[in-house]
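Trainee: Need coordinates for the following:
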Amino acid sequence: MEAKKFIDEKSDVLATYLDFFLMRKLSYSQLNHFLWETLREWDDLAIFDESTDSCKEQVFWFLLFELKNWSSQQIFANRILRQKLHTGALFLQGQGVKPYNCIGIRPITECLD
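Mentor: The predicted model follows:
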């Protein structure tokens, strides 16, 4: 699977999971499980190109990093962070604009040759 197809498929799921999480209909542990599985699947693709392909991909990696970086309590205590996450989810769903100051980069896959 190529990077673009992976991002397109996972973006829809990430946006849906994030929406449910922000509405408190999905636990952080369920969201976290999805995030780790997504990173594992990305690693399995063995894509060594570090450049992001699109704004959509930048938002995807930005959201994934932010959700891994902050705890559930921190997310719900920070209105600005919640709004930025929500805006990112909308963008992935084809609605709204790219969140301000949203810089997402691909995780680096280690080459063990």
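Trainee: from here on, contacts and neighbour counts on C-alpha atoms
Mentor: Fine.
Trainee: Any idea which residue is closest to the centre of the chain?
Mentor: What sits nearest the mean C-alpha location of the chain, by C-alpha atoms, centre = their mean, is residue 64, with 3.0 Å.
Trainee: Would you do the same for the sequence below? I want to compare the two.
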Amino acid sequence: MLEPFIEQKSRQLIFYLSRFLRGHLPHRELHLFVWDTLEEWSQLRVKSWRPETLREQVFWYLLYQIEYWSEPELKQNAHIRRELRYCLSFLHGYGQLPCHCVGVRP
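Mentor: Next comes the predicted model:
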């Protein structure tokens, strides 16, 4: 039940965040994706806060980063953008686990 959710939402997150970072998606759409994802997650009624996989951990970390940083920071801060891309490459399956990613479930 949880693994298919994380897998599907990870693919969607890769799509949305990649397009945003390339300037092809408005911040508002990225924000709406995050909140729609959180709404769907809440319907699963998961009790544990600990991610089951490293992929899930990076997924939650990215969602947090998207909401934590302001739109101008997400668009202009080279360090933040590099970190987001590094996490995206891990989600995509061709990067290494970012050592700084500590994501937990909402």
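Trainee: Could you get me the TM-score between them?
Mentor: The TM-score (TM-score structural alignment, normalised by the length of the second structure) is 0.96; 106 aligned residues with a C-alpha RMSD of 0.9 Å.
Trainee: The first structure: matching residues for the longest helix seen in the second structure?
Mentor: Secondary structure of the second structure per DSSP state H: the longest helix is helix 2-21. On the first structure, the counterpart of helix 2-21 of the second structure by TM-score structural alignment is residues 3-22.
Trainee: What are the contacting residues of that stretch?
Mentor: Residues from elsewhere that reach stretch 3-22 of the first structure (C-alpha atoms under 8 Å, 6 or more residues apart in numbering): 26-28, 31, 38, 42, 47, 53, 56-57, 60, 82, 85-86, 88-90, 92-93.
Trainee: out of these, which are buried?
Mentor: Buried members of the contacts of stretch 3-22 of the first structure, scored by 16 or more other C-alpha atoms under 10 Å, are 28, 31, 38, 42, 47, 56-57, 60, 85-86, 88-90, 92-93.
Trainee: Buried residues, stretch 60-72 of the second structure. List them.
Mentor: Within stretch 60-72 of the second structure, the residues that count as buried by 16+ other C-alpha under 10 Å are 60, 61, 62, 63, 64, 66.
Trainee: Include distance to residue 10 of the second structure and secondary structure when you put those into a markdown table, please.
Mentor: Formatted as a markdown table, those follow (distance: C-alpha to C-alpha, whole Å; DSSP: H, G, I helix; E, B strand; the rest coil):
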| residue | distance to residue 10 of the second structure | secondary structure |
| --- | --- | --- |
| 60 | 9 | helix |
| 61 | 12 | helix |
| 62 | 10 | helix |
| 63 | 10 | helix |
| 64 | 14 | helix |
| 66 | 14 | helix |
